[in-house]
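Asker: How does the following fold in three dimensions:
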Amino acid sequence: MGEIPVTFNVTLSYFIEPGAGEVGWKDKYRYGSYGLRFDVNNIGEEEEFKKRFNKAAREEDEEINTNAGAGRWVVGKDNRSNGSVHSDFWKGTAADLSTCHYIAVYPVVGWWRERKHLGKVETPTRYTLIISLDTPDQEIELYTTVKNPVEIPIEINAR
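Answerer: This is a model prediction of the structure:
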């Protein structure tokens, strides 16, 4: 598809458990039990992308740019992160999109961090990640090309 323009949409939705008795206005970590965020690797970025979200992949004192590629998104990392439904998109060429092999869904803190005695750190997280592509009318079969690899189950071990 090469230079054909595409719009790449990502939407992340998840359930948060509100903190009982917490107002939620004094400290952003008090209302939601946790938060989730998403990011997509940049063109030509693989190892650096893994290091952004996995401390075990970094050297001990290695500095990481956590905002790499943030400028390509229309809504932006800072503006899409309110609530528990996050959606953003970017426009580029199909060639640029073809270099994006990874999407990371990663946790951010909530009240579970301060209430370790409740054991919420070990609770499974329910979320939905929806990805869509919008292209001009083309005679290209995208559905089957994407559907076949997606049907292969992928096991994620977050420990």
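
Asker: CA atoms for contacts and neighbours, from now on please.
Answerer: Noted.

Asker: distance of residue 29 from residue 2?
Answerer: For residue 29, the distance to residue 2 (CA to CA, to the nearest Å) stands at 44 Å.

Asker: more crowded one of these two?
Answerer: Legend: neighbour count by other CA atoms under 10 Å for residue 29 and residue 2, higher for residue 29 (19 against 10).

Asker: here's the other one to compare against:
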Amino acid sequence: MRQGTKPPTARGMHLHLLPWPQQELLNLGSIEVEMRVTLSYFVEPNPGIAERGIKGRYRYESHGLRFDVSRPNEDRDQFRQRINKRARDEEEGRYQGGGSDPNWLLGTQTLSRGSLHSDIWRGTAAELAGRGMLGIYPALGWWKTLVKQQRYDDTVRYSLVVSIKTQQTDVDLYAAVETLIEAQTVVLV
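Answerer: Okay, here's the model as predicted:
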């Protein structure tokens, strides 16, 4: 969060470059694959919510997190711009949902409830090969409205699990991903 003369606003996004076995996925072509993304984090309840009878948009959770995966042929800057626009729209109450990838089982509407978000993307292996980035971005909670608590600069920790699987048994995706992870260096964004 960022504080100034106006109410605090969300800031910061983590961009993860996924260790996709791109060549193996491209070789699988039109074979169906499944990617599961699970994001978990801890939220604090609003202090004094019971006695104040708070109602409204930021009544319970201290903050929220959302995730999105890059689309095919979307470079890092385009992906960042799309996520930033959606985060701003959510913050300003303009985001009406929609515009999400139809291959997700649940979609963006259900990812704004609670602090454990999980969804499954289904499509071809070739389509998944072009989706190599995942972004985690903040959503506001009572940290925005209870400025006197000065929690808007707190760091948020989260757990992220991304898995891919296919019914095709002659390709070892696990070994390919493991090799990529071992060779990968830390990329700070």
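
Asker: Report the TM-score for the pair.
Answerer: Overlay of the two chains. TM-score (TM-score structural alignment, normalised by the length of the first structure): 0.81; 148 aligned residues with a CA RMSD of 2.3 Å.

Asker: helix or strand for the residue lying farthest from the centre of the first structure, which one?
Answerer: Distance from the C-alpha centroid of the first structure peaks at residue 139, with 30.3 Å (CA atoms, centre = their mean). When elements are assigned from DSSP states H and E, residue 139 of the first structure belongs to no helix and no strand.

Asker: Pick out the residue closest to the middle of the first structure.
Answerer: Mean-position check on the first structure, CA atoms, centre = their mean. Result residue 38 at 1.2 Å.

Asker: Which of the three states applies to the alignment partner in the second structure of that one?
Answerer: Residue 38 of the first structure maps onto residue 67 in the second structure, with residues paired by TM-score structural alignment. The local conformation at residue 67 of the second structure, judged by DSSP: H, G, I helix; E, B strand; the rest coil, is strand.

Asker: Ok, the one 10 residues further on next?
Answerer: The three-state label for residue 77 of the second structure, taken from three-state DSSP, comes out as helix.

Asker: The one 3 residues further on now?
Answerer: Assigned by three-state DSSP, the conformation of residue 80 of the second structure is helix.

Asker: which position in the first structure aligns with it?
Answerer: Looks like residue 80 of the second structure aligns to residue 50 there (TM-score structural alignment).

Asker: So which bit of the second structure is the strand or helix carrying residue 8 of the first structure matched to?
Answerer: Using DSSP H and E, residue 8 of the first structure maps to strand 5-14. Counting by TM-score structural alignment, strand 5-14 of the first structure lines up with residues 32-41 of the second structure.

Asker: what does the matching stretch rub up against?
Answerer: 65, 67, 115-125, 128, 156-167 (CA atoms under 8 Å, 6 or more residues apart in numbering).
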